[in-house]
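**Student:** sequence isn't available, so here's the structure alone:
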């Protein structure tokens, strides 16, 4: 299994989306690359902790490769907004790819550079080594399964559209 940590705004929707991507075996939400150990959601939201809300994605690379996961990631984020996705604004909602290997760093940087070359606007997506990661509180895990009418900035219907198009 390989893993990558993605920050794309509110972690509830990012997790709900990636949980259903073929080849993804496990997801969990947490906090990454911040200034303190074991931050709480309240500390992240009020700025005491400077972590990004992230989704850890574990995947079987014989089924899905990192570039495909990054394609999915770019489908659900606005790569131009700094510290914002949807209606969520704040440093914890920044967009980023946090890697654990230099190989993944190169793949992510090349992917983003190729996308950036097609755009006149500058991306606000960072690619950084994972400095720290703390799993979020249990009530945040699979939040949109537990709360089907919960807020989500991600279009969760995109994967269903893919399945429908594959059948046609």
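**Tutor:** Perfect, I can see it now. Everything quoted here is computed from the prediction, not taken from an experiment. Numbers count the residues shown, from 1 in each chain.
**Student:** from now on I want contacts and neighbour counts done on CA atoms only, so please keep to that.
**Tutor:** Noted.
**Student:** identify all contacting residues around the longest helix anywhere in the chain.
**Tutor:** Scanning the chain for the longest helix, with DSSP state H as the assignment, gives helix 102-116. The contact list for helix 102-116 (Cα atoms under 8 Å, 6 or more residues apart in numbering) reads 66-67, 70, 97, 99, 122-123, 127-129.
**Student:** helices - which of those land there?
**Tutor:** Among the contacts of helix 102-116, the members that lie in helices (by DSSP H) are 66-67, 70.
**Student:** before we move on, the earlier item: how about the contacts of helix 102-116, which pair is most distant?
**Tutor:** 66 and 122 (22.3 Å; Cα to Cα).
**Student:** so how far does stretch 4-21 reach from one end to the other?
**Tutor:** The first and final residues of stretch 4-21 sit 14 Å from each other (Cα to Cα, to the nearest Å).
**Student:** in addition, the following structure is provided for comparison:
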């Protein structure tokens, strides 16, 4: 994955900027962050897992589990679990691009879930567990699509990547008990058997990206 990222980053034009696409679709996302911070939104299965993974990374300032991409206003966890709202379990990341780039976040994202299964991550089955990148501007869309194209060209996973790339709509922060779930529930069986191996992988493969 690291070699792949180097190849990918070499394809991008440094310092390029783009105008927001269809701004009305992303108005609920706060674009006016202070001190040059940026937002990334990923869905890659259970948000307990993805939150725990990205909290490990230097340059990631906050990670909020929540719901995005559906039709119901102010959905609850119970609504999401019904599979009828259209939302995905996702995380909203605020990061410092001077410490970690959007491309590097994508590298970790694809390395820590299975992007070749539709509406499923392991034993978690349903559209709420789909793999999807929610972009907030043209540059993120371009970067995500080029990264997926490269993964498929290199046949990185032995199967086609099915991760969707969409524009972000309203992101609803999940209930309080979902926040920082792994770090508060490491003794739970799901955390021990599903999340801890992902954390171990990040700490082994991305040592240069970890918080001190």
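**Tutor:** On my side now, so go ahead. Every value quoted in this text rests on a predicted model; they were computed, and no experiment measured them.
**Student:** TM-score of the superposed pair?
**Tutor:** Put the two chains on top of each other and the TM-score (TM-score structural alignment, normalised by the length of the first structure) is 0.93; 165 aligned residues with a Cα RMSD of 1.6 Å.
**Student:** one step back: now the contacts of helix 102-116 of the first structure: which count as buried?
**Tutor:** For the contacts of helix 102-116 of the first structure, a neighbour count by 16 or more other Cα atoms under 10 Å gives the buried set as 66, 70, 97, 99, 123, 127, 129.
**Student:** give me the three-state assignment for residue 114 of the second structure.
**Tutor:** coil (DSSP: H, G, I helix; E, B strand; the rest coil).
**Student:** in the second structure, what range does the longest helix of the first structure match?
**Tutor:** Counting by TM-score structural alignment, helix 102-116 of the first structure lines up with residues 138-152 of the second structure.
**Student:** hang on, the earlier thing: of all the ones in helices among the contacts of helix 102-116 of the first structure, which comes closest to residue 136 of the first structure?
**Tutor:** residue 70 (22.6 Å).
**Student:** which residues in the first structure form helices?
**Tutor:** Under DSSP H, the first structure gives helices at 11-19, 41-45, 66-76, 102-116, 143-146, 158-167.
**Student:** with the second structure overlaid, how far apart is the second one on average?
**Tutor:** Once the two models are superposed, helix 41-45 of the first structure sits on average 0.4 Å from its counterpart in the second structure (mean Cα distance after the TM-score superposition for the first structure).
**Student:** which part of the second structure matches that helix?
**Tutor:** Using TM-score structural alignment, helix 41-45 of the first structure pairs with 77-81 in the second structure.
**Student:** identify all contacting residues around the matching stretch.
**Tutor:** So stretch 77-81 of the second structure is contacted by 67, 85-89, 128, 174-175 (Cα under 8 Å, 6+ apart).
**Student:** which members of these are the farthest-apart pair?
**Tutor:** The widest separation within the contacts of stretch 77-81 of the second structure (Cα to Cα) is 17.9 Å, between 86 and 175.
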